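Novice: Okay, sequence plus prediction incoming.
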Amino acid sequence: MNCEHIIQQAANWLTRLHDEDVSDAERQAFRAWCDADPRHAVAIERMRGLWGSLDTLPAKPARRALNRAFAPQHRRGAQAVGLLGVVLCAWLGLQHLPVWMADQRTGVGERRQIALDDGSQLQLNSNSAVDVKFDGHQRVIELLQGELWVDVAKDAQRPFVVRTDQGTATALGTRYLVKRAADGTTVVTVIESTVAVQGDSRDSVKVMAGQRSVLDHGHAQPAQASGNADADAWTRGLLKVNDQPLGDVLQTLASYRHGMLRFDPEALRNLRVSGVFKLDDTAAALAALADNLPIQVEYFTDLLVVVKPR
């Protein structure tokens, strides 16, 4: 069953459970539905969380529509169920449902290390999501969003593959990084040994330690030096940069912050950065940048920060 169908079923159940005349038999059927598949309970939990988070939003059209769907004076028929499902799908965006239902995910500013069943170690960067699909023939990690680091346990019978919408990165050794970049490309950086990177167009390149390859429009670009000897420093909570554009550094810090970090890349294009920053304290990192570069950092609220030339 795909996640869109699960979301619709969850919407149907929540709508019915809010009806005044819901029966004990229906409540029992709901509990059986939740027990039938772990994804069902996850969908209910996250949908309830979404409903709770909407309490803090202004009365925009989506909020008003949801209020109408749940309002006690309305009968919970097919019309209300359909309205709830449509509003939820429109509000979340169908393209975000796989991330919402992912096997493992992290929030903004969160990192998580995961021990996989085969002995491999996986770590998710900030705001990342994966599905884990292991069987008797292969081990597949689907990177739905963000970035991961993996240290692969050897298994001669089952290849270890990280997949995105651009292609695959198959381990021929141990440690590597895979990132879904903001521009839609997939970046594969090898820390140790070798990885076979293959685009959906079936072209393939081997990437050695200290190299990276970019998957773009389904094509694997030739391997080149990664330019960062400590590309996996984020797994230790650090951002290490050596003569990097300030805009790239700010973009990384923004991915660890709630709210918006705004800047004009063109206005800052001549500024470059070297240093080590703690990803768990982006305010300190921004302060250090302001102390050492001709920029100013303005906090309008905790959720809106603007960086501009001094």
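Specialist: Right, received. Where do you want to start?
Novice: Please count neighbours and contacts with C-alpha atoms only from this point.
Specialist: Noted.
Novice: Who are the contact partners of residue 231?
Specialist: Neighbouring residues of residue 231 by C-alpha atoms under 8 Å, 6 or more residues apart in numbering: 189, 191, 240.
Novice: For this structure, which residue occupies the most central location?
Specialist: In the chain, the residue lying closest to the centroid (C-alpha atoms, centre = their mean) is residue 128, at 2.5 Å.
Novice: ok, that one touching residue 149?
Specialist: No. In this structure residue 128 lies outside contact range of residue 149 using C-alpha atoms under 8 Å: 11.1 Å.
Novice: what about residue 209, neighbour count?
Specialist: 19 (other C-alpha atoms under 10 Å).
Novice: for residue 124, that is, sorry about that
Specialist: Residue 124 - counted by other C-alpha under 10 Å - has 27 other residues nearby.
Novice: Kindly tell me how buried residue 142 is, as a neighbour count.
Specialist: Residue 142 has 18 nearby residues by other C-alpha under 10 Å.
Novice: One more to weigh against that first structure:
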Amino acid sequence: MNIYRTSPKQSRERAAREAAEWLQVMRDGPSAAERAAFATWVAASQLHLNELLMAQVVERELAVSGALQALDLDEVLARAASSDNVVALYDVPAPGAASAEEARAGARAPAARRPRRRLRWLAAAAVVVCAGLLGRQLLLAPPTQEYASAIGEERRIALDDGSVVLLAPASQVVVEFSAGARDIQLRRGEATFDVAHDTARPFRVHAGSNTVQAVGTRFTVNRLPSGTLVAVSEGRVKVMAAREGWLERLWEPEGEVVGAAGGPVESLGKPAALSAGEQARIPQGRQSLVRMPLEKPVETPQGARRLSFRNDTLADIVAEFNRYNQRQIVVGDERALQQRYSGVFNADDTESFLQFLECCSALRVVREDGRVRVAPASYGRQ
């Protein structure tokens, strides 16, 4: 009787291949049977989960960089195989050929989905290529520039391509321009983008798991506790939700997203277009948006800034006020943070808003040195 043992290396290679297959299966709208089989596969081994998470990270990073879009991967793999500077992580089969290991693993993933395993990111993960083979563009990220504004400070930033960024107070962006794209990460706060026209390089603003892309337009992106708000004043933008995070959501209840302003809920399963005069709220952690008409700005004396709220959560309202005022508002109760209010206030006049809460809500306001605490009145005074 022959006993065949699998080495740790072979186990990792097999788990990596299966993770690649399952990653695509779960992306493509799995059936109930596939979801159950996937859950069984993940639960069978810690190694399975590790390889799945690693595959997801690799896919996300390559998708963001866009470095592989213009490459012929068959040529890349052929060149890699003939190079002394390449270390194979596992045997890469010839096009159309299946390894013995794949044949044995055939039952572990749906056969109809198996041809999709030749994904761009999987081919990249199959080999480690030196800088001399693929060039510096694959291994070296383009230079970045970081800009931030202090509480109460607004900044105007002129970018190298002629675009202009207007940073709201207490906001931060990271700018990364390359030969093929203009990417900006909105780390926190709010920014308005006046985009210079350049069809060869898309202009993309990344806010958490959401991306807003435009060519020659003017729009605002605002990151709030409840989600992301996108407002278009000129031109058109395309709003996309990243496909990351699907693994964590597999066991979450679907739930219905209810628009705070009563607007219809639209899926972000595919990109959504917003035109001038429209805005959209993308709830935190959801692949959907609520489309609304863009409100006309309230006329104010020169230099003044108004904050307009319509059925917004206290969490969002507090976040907005705290960007403009050194005296910060602190709310420690989660239920209080989810209460909704409407009104128009001067951005630098938190006292009017606090008086409104004292008058027209069940919340208690405690003014302290340097900050203000807001809590349910039932908590009693401390």
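Specialist: Arrived safely. This one's a predicted model, so the numbers in the text were calculated from it and none came from an experiment.
Novice: helices and strands around the strand or helix carrying residue 330 of structure 2, which ones?
Specialist: Per DSSP states H and E, residue 330 of structure 2 falls inside strand 328-331. When contacts are defined as 3 or more C-alpha pairs under 8 Å, 6 or more residues apart in numbering; DSSP states H and E, strand 328-331 of structure 2 packs onto helix 314-324, strand 371-376.
Novice: returning to that earlier point: who's in contact with the residue nearest to the centre of structure 1?
Specialist: Per C-alpha under 8 Å, 6+ apart, neighbours of residue 128 of structure 1: 105-107, 143-148.
Novice: Translate it into the numbering of structure 2.
Specialist: Using TM-score structural alignment as the criterion, the counterpart of residue 128 of structure 1 in structure 2 is residue 171.
Novice: Contact partners for the residue lying closest to its match once chain neighbours are set aside?
Specialist: Using C-alpha to C-alpha, 6 or more residues apart in numbering and skipping residues adjacent in sequence, the residue nearest residue 171 of structure 2 is residue 189, 4.1 Å away. Each residue near residue 189 of structure 2 by C-alpha under 8 Å, 6+ apart is listed here: 168-172, 222-224, 323.
Novice: Then residue 141 of structure 1?
Specialist: Here residue 141 of structure 1 is in contact with 130-133, 160-163 (criterion: C-alpha under 8 Å, 6+ apart).
Novice: same check, this time on residue 257 of structure 1
Specialist: So residue 257 of structure 1 contacts 108-109, 282 (C-alpha under 8 Å, 6+ apart).
Novice: What is the burial count for the aligned residue in structure 1 for residue 218 of structure 2?
Specialist: Here residue 218 of structure 2 is matched to residue 175 in structure 1, going by TM-score structural alignment. Around residue 175 of structure 1 there are 23 other residues, counting by other C-alpha under 10 Å.
Novice: re the thing from before, how about the helices and strands packed on strand 328-331 of structure 2 in JSON lines, adding distance to residue 87 of structure 2 and mean neighbour count?
Specialist: Below are these laid out as JSON lines (distance: least, C-alpha to C-alpha, whole Å; neighbours: other C-alpha atoms under 10 Å):
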{"stretch": "helix 314-324", "distance to residue 87 of structure 2": "50", "mean neighbour count": "21"}
{"stretch": "strand 371-376", "distance to residue 87 of structure 2": "57", "mean neighbour count": "17"}
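Novice: Between those, which one is closest to residue 237 of structure 2.
Specialist: Set against residue 237 of structure 2 and scored by C-alpha to C-alpha, those come closest in helix 314-324, at 23.7 Å.
Novice: Who are the packing partners of that closest one?
Specialist: For helix 314-324 of structure 2, the helices and strands in contact under the criterion 3+ C-alpha pairs under 8 Å, 6+ apart are strand 328-331, helix 334-337.
Novice: let's see it at 7 Å
Specialist: In terms of contacts (3 or more C-alpha pairs under 7 Å, 6 or more residues apart in numbering; DSSP states H and E), helix 314-324 of structure 2 is packed against strand 328-331.
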